[in-house]
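Novice: Just the structure for this:
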Amino acid sequence: MQCDYFDDGRCSSCTLMGMPYAAQLASTQERCTAALAEVAPAVSWLAPFTGSESGFRNKAKLVVAGRPGAVTLGILDGAGRGVDLRDCGLYEPGLAQTFPVLADFVDRLAIEPYDVPERRGQLKHLIVTHSPDGELMIRFVLRTGHEVARIRKALPHLLGALPHAAVVSVNLQPEHKAILEGDTELVLTERSALPMRVNDVVLALRPNSFFQTNTAVAAALYLQAREWVDQRAPKSVWDLYCGVGGFALHCAAPGREVIGVEVSSDAVESARSSAADLHRQRPDLGAIRFLAGDAAFRSGPAGDSPDLVIVNPPRRGIGAQLAAWLESSPVRSIVYSSCNVDTLARDLAAMPSFRAQEARLFDMFPQTNHHEVMVRLQRD
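Specialist: Got it, this is the predicted structure:
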């Protein structure tokens, strides 16, 4: 992939830009293999799964800068000034096509972009998600609620320009910190969730919910988990750190109880909605339940344990407490999906009675060193 922004020194976010993609993939695979060599010496590595090396991102997190009438959408430079990246080649075409429309809309609104060095202004970010069916979720991140009425009044114009916008919301982030969004979300449209069709499952994505930024690779990740789970044919499955329910819903089956646990109440509501829709289509499926709680502290039904556990933690991994519980529990099988092979290795070392049988790299983030590795573990 060639990138003018990278070549001109305007953006260095893609640290592997310019390296041939085959070399990127080989380097990432080598890194992951080396990290697990000591804790999983007999693991069998499947061929890496790859998607497109460009045009793959389904979500844009755009810093809004510049001035009213001449905004930039992209990132900030070292001095905190805006760098416009609306022609970045990483985004899905249907997502990239919205950027000029959104820039024009923001210019028309004349809301002052937030100036980081001066600590003034209102509009901080635009967060835009594109679904496989071509629908959009658009979120305006503001410092205060003073401009919400202006956005609400202009909403018909935005929906006319982007008729596939299913969800539009305002997020309030009042703090001068390097955080993307705040706790308050104001949905301006009738619909509050974006349907994300992944394989044979439709996930209801609400504004504050997490979803992988590469839909094609996420679809392969879920199918691999389903295959590994079905090989074990468990009667009960827990999906810890379940998010909007991608793994749990893909692994639902007749006669199988699936329980998902997630700390985000918004994500839990999304997952419950998706499960209800899936049950209407397939009433033969076993029970699917989602609980709000901290998966790191084993928040499943008290006094119970499943046949198989799926974990998909953030970069910090599952941590000592959950690893210790899994090691001492009757659980026989684990499917561990990790975005940080170093914490994965640490967690596997804390569960020595589980043997890593298979592993696979899913290249979710081409042009970078980021990675997603999934491992199938079985009790000796």
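Novice: From here on, just use CA atoms for contacts and neighbour counts.
Specialist: Fine.
Novice: quick one: contacts of stretch 212-222?
Specialist: Here stretch 212-222 makes contact (CA atoms under 8 Å, 6 or more residues apart in numbering) with 49-51, 56-59, 132, 198-199, 246-247, 250, 362-365, 374.
Novice: Proceed likewise with the subsequent sequence, for comparison:
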Amino acid sequence: MPKIKPPVRPGQKITLTISGQSHTGDGVGKYKGFTIFVPMAVAGEQVEAKVTQVKKTYAHARLKQLVEVSPERVDVPCPVFQRCGGCQIQHISYSAQLESKRQQVMDAFARIGGLDHVKVHPVLGMKDPWNYRNKAQVPFGGSNGQIQAGFYAVGSHEIVEFDHCMIQQPENDRVLQQVKELVNELAIPPYDEKQHRGVLRHVMVRTGVHTGEMMVVLVTKGPHLPQKKRLVKEMRERVSGLVSLIQNIQPKRTNVVLGKENRILWGEPVIHDKIGHVLFSISPHSFFQINPEQTEVLYDQVRKMANLTGEETVIDAYCGIGTIGLYLAKDAARVLGVESISQAVEDARNNARLNGIKNSFFEAGLAETVMSRWAGEGVQPDVIIVDPPRKGCATQLLDAVVKMAPQRLVYVSCNPATLARDAAYLKERDYEIRNVQPVDMFPHTSHVECCALVERK
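Specialist: The predicted model follows:
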């Protein structure tokens, strides 16, 4: 069969109509039947674009001019939007963002799972889709003795500085600016990743939205932190709400922000925040959802799909610090959680004690390994909750689910593609996906979270 030559080449100028948005937020169109991705283009627009990269089945192009403008295109309030890699779709109206995310989920089920009959509800969005992030993680760098702090530019490690991030809690922005000023005053050297030298690599700020407690984590290349005493004194005076000031040591040449070692410079090792009725302690390494308002919306959907009466045994797989399992514990007879990170399991147990929850049990280990063992031991859950990473559930875990034969599986997913793949696998084993409820956890980005109900036939 002869190879089909792409109808475009790098540098070529083309005109095309944008028919939709990709899962990364780019505009998608066809040129002579060939798929073209155009960042910053909006569905419904006709654009002139310059081809930048050509692959076998698709190409990328740069937007040069709008020929016809979509009514869903809006003015962007953020001055660094086009350079910063934090948001991808601020230039699209919020209602169109939600519809695009719903379409993304439906396309994943149709194309990847072969499940085009699945009912996908409209996305549950926010009344005010700004200032929602309770955690900021900002790289520090600099040249000529001047500290830089900001987010990385798209596709690079160039730092884009900002005064106010439109999707961050305002308190996070305030503290980051205070830390930047103080680091400049004390002449603490920023980290140079090319030379692998310097001191301050990142600053992480976490805010307890319901408690007002604040944690600041200074990520350093090594244990030495210049001007430590004065730094602590000034931070305590300047940062209102500060409960925890921690030094994290990351000595490796890596993009992983946090190292393994934490040293408490002042205050507590954790801060606290609530999801609904449950209080959680949060350490620097804790996975805690970054949008507290929408987390409660998502977990209420999980509760609705789990349909608990108080008599059920519930398994919470990939449980992290126990957020979903403990949120549901009052409605279940018992909750069994499993998580591969041992510190997270310890946090889950502490959170159960913190809330006086006595019907939960958490075990450290790979979810697929522990679940397979439980299945072999005859554990029979009525409901299983899974909340896997982006790569989805391990096949071994899905096989354990089938062997345990719960009536209901509630699948929480941050990646529609792997959710659709796993749903297709379960369908072949007599589990039918009933409906999917997307939740907009990350407005103005291309990400979408889903909660899906899967029932045994």
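Novice: Please state their TM-score.
Specialist: The TM-score (TM-score structural alignment, normalised by the length of structure 1) is 0.91; 372 aligned residues with a CA RMSD of 2.2 Å.
Novice: Give me the buried subset of the contacts of stretch 212-222 of structure 1.
Specialist: 50-51, 56-59, 198, 246-247, 250, 362-365, 374 (16 or more other CA atoms under 10 Å).
Novice: Quick check: of these, which lies closest to residue 346 of structure 1?
Specialist: Using CA to CA, residue 374 comes nearest to residue 346 of structure 1 of these, at 14.6 Å.
Novice: how about that closest one, what's its match in structure 2?
Specialist: Alignment note (TM-score structural alignment): residue 374 of structure 1 maps to residue 451 of structure 2.
Novice: And residue 222 of structure 1, by the same measure?
Specialist: Aligned counterpart of residue 222 of structure 1 in structure 2: residue 299 (TM-score structural alignment).
Novice: Can you show me the helices along structure 1?
Specialist: 4-7, 21-36, 93-96, 99-109, 148-161, 215-232, 246-250, 265-281, 319-328, 341-349 (DSSP state H).
Novice: Looking at the ones you listed, which one is packed in the most?
Specialist: helix 246-250 (a mean of 26; mean count of other CA atoms under 10 Å).
Novice: how far is that helix from where the chain is centred?
Specialist: Relative to its chain's centre, helix 246-250 of structure 1 lies at 14 Å (CA atoms, centre = their mean, to the nearest Å).
Novice: what's the mean distance for it versus structure 2?
Specialist: With mean CA distance after the TM-score superposition for structure 1, helix 246-250 of structure 1 departs from structure 2 by a mean of 0.8 Å once superposed.
Novice: Nearest residue to residue 140 of structure 2 in space, please, no chain neighbours.
Specialist: Spatially, and ignoring its direct neighbours in sequence, residue 140 of structure 2 is nearest to residue 149 (4.6 Å; CA to CA, 6 or more residues apart in numbering).
Novice: Let me know the distance separating the aligned partner of that neighbour in structure 1 from residue 94 of structure 1.
Specialist: Under the alignment by TM-score structural alignment, residue 149 of structure 2 pairs with residue 73 in structure 1. Distance of residue 73 of structure 1 to residue 94 of structure 1, given as CA to CA, to the nearest Å: 17 Å.
Novice: same thing with residue 142 of structure 1?
Specialist: 25 Å.
Novice: go on, residue 370 of structure 1?
Specialist: 24 Å.
Novice: same deal with residue 341 of structure 1?
Specialist: Taken as CA to CA, the span from residue 341 of structure 1 to residue 94 of structure 1 is 32 Å.
Novice: same deal with residue 134 of structure 1?
Specialist: 7 Å.
Novice: that older thread, residue 374 of structure 2 versus the match of residue 374 of structure 1, what's the distance?
Specialist: For residue 451 of structure 2, the distance to residue 374 of structure 2 - CA to CA - is 24 Å.
Novice: repeat for residue 226 of structure 2
Specialist: Look at residue 226 of structure 2 and residue 374 of structure 2: by CA to CA, they are 50 Å apart.
Novice: Would you mind finding the match for residue 315 of structure 2 in structure 1?
Specialist: Using TM-score structural alignment, residue 315 of structure 2 sits opposite residue 238 in structure 1.
Novice: give the contact list for that match.
Specialist: 248, 258, 259, 260, 261, 300, 306, 308, 309, 310.
Novice: which of those tops the neighbour count?
Specialist: residue 260 (32 neighbours; other CA atoms under 10 Å).
Novice: neighbours around the residue nearest to residue 140 of structure 2, how many?
Specialist: Around residue 149 of structure 2 there are 23 other residues, counting by other CA under 10 Å.
Novice: So it is in contact with residue 159, correct?
Specialist: Yes - using CA atoms under 8 Å, residue 149 of structure 2 makes contact with residue 159 at a distance of 6.7 Å.
Novice: Now for these two: what residues contact both?
Specialist: Common contact partners of residue 149 of structure 2 and residue 159 (CA under 8 Å, 6+ apart): 139, 140, 141.
Novice: Nearest to residue 111 of structure 2, out of those residues: which one, please.
Specialist: Relative to residue 111 of structure 2, the closest of those is residue 139; by CA to CA it sits at 37.8 Å.
Novice: what do we get in structure 1 for the closest one?
Specialist: So, by TM-score structural alignment, residue 139 of structure 2 is matched to residue 63.
Novice: what do you get for residue 274 of structure 2?
Specialist: Counting by TM-score structural alignment, the partner of residue 274 of structure 2 is residue 197.
Novice: Can you tell me how far that match is from residue 350 of structure 1?
Specialist: 36 Å.
Novice: returning to what we had before: ok, the match of residue 149 of structure 2 touching residue 103?
Specialist: Yes - here residue 73 of structure 1 reaches residue 103: they are 7.1 Å apart, a contact under CA under 8 Å.
Novice: So what does residue 142 of structure 1 match up with in structure 2?
Specialist: Using TM-score structural alignment, residue 142 of structure 1 pairs with residue 220 in structure 2.
Novice: before we move on, what about residue 315 of structure 1?
Specialist: By TM-score structural alignment, residue 315 of structure 1 lines up with residue 390.
Novice: For its match, list the residues it contacts.
Specialist: Residues near residue 390 of structure 2 by CA under 8 Å, 6+ apart: 413, 414, 415, 418.
Novice: which among these gets closest to residue 235 of structure 2?
Specialist: Nearest member of the contacts of residue 390 of structure 2 to residue 235 of structure 2, counting by CA to CA, is residue 414, at 35.7 Å.
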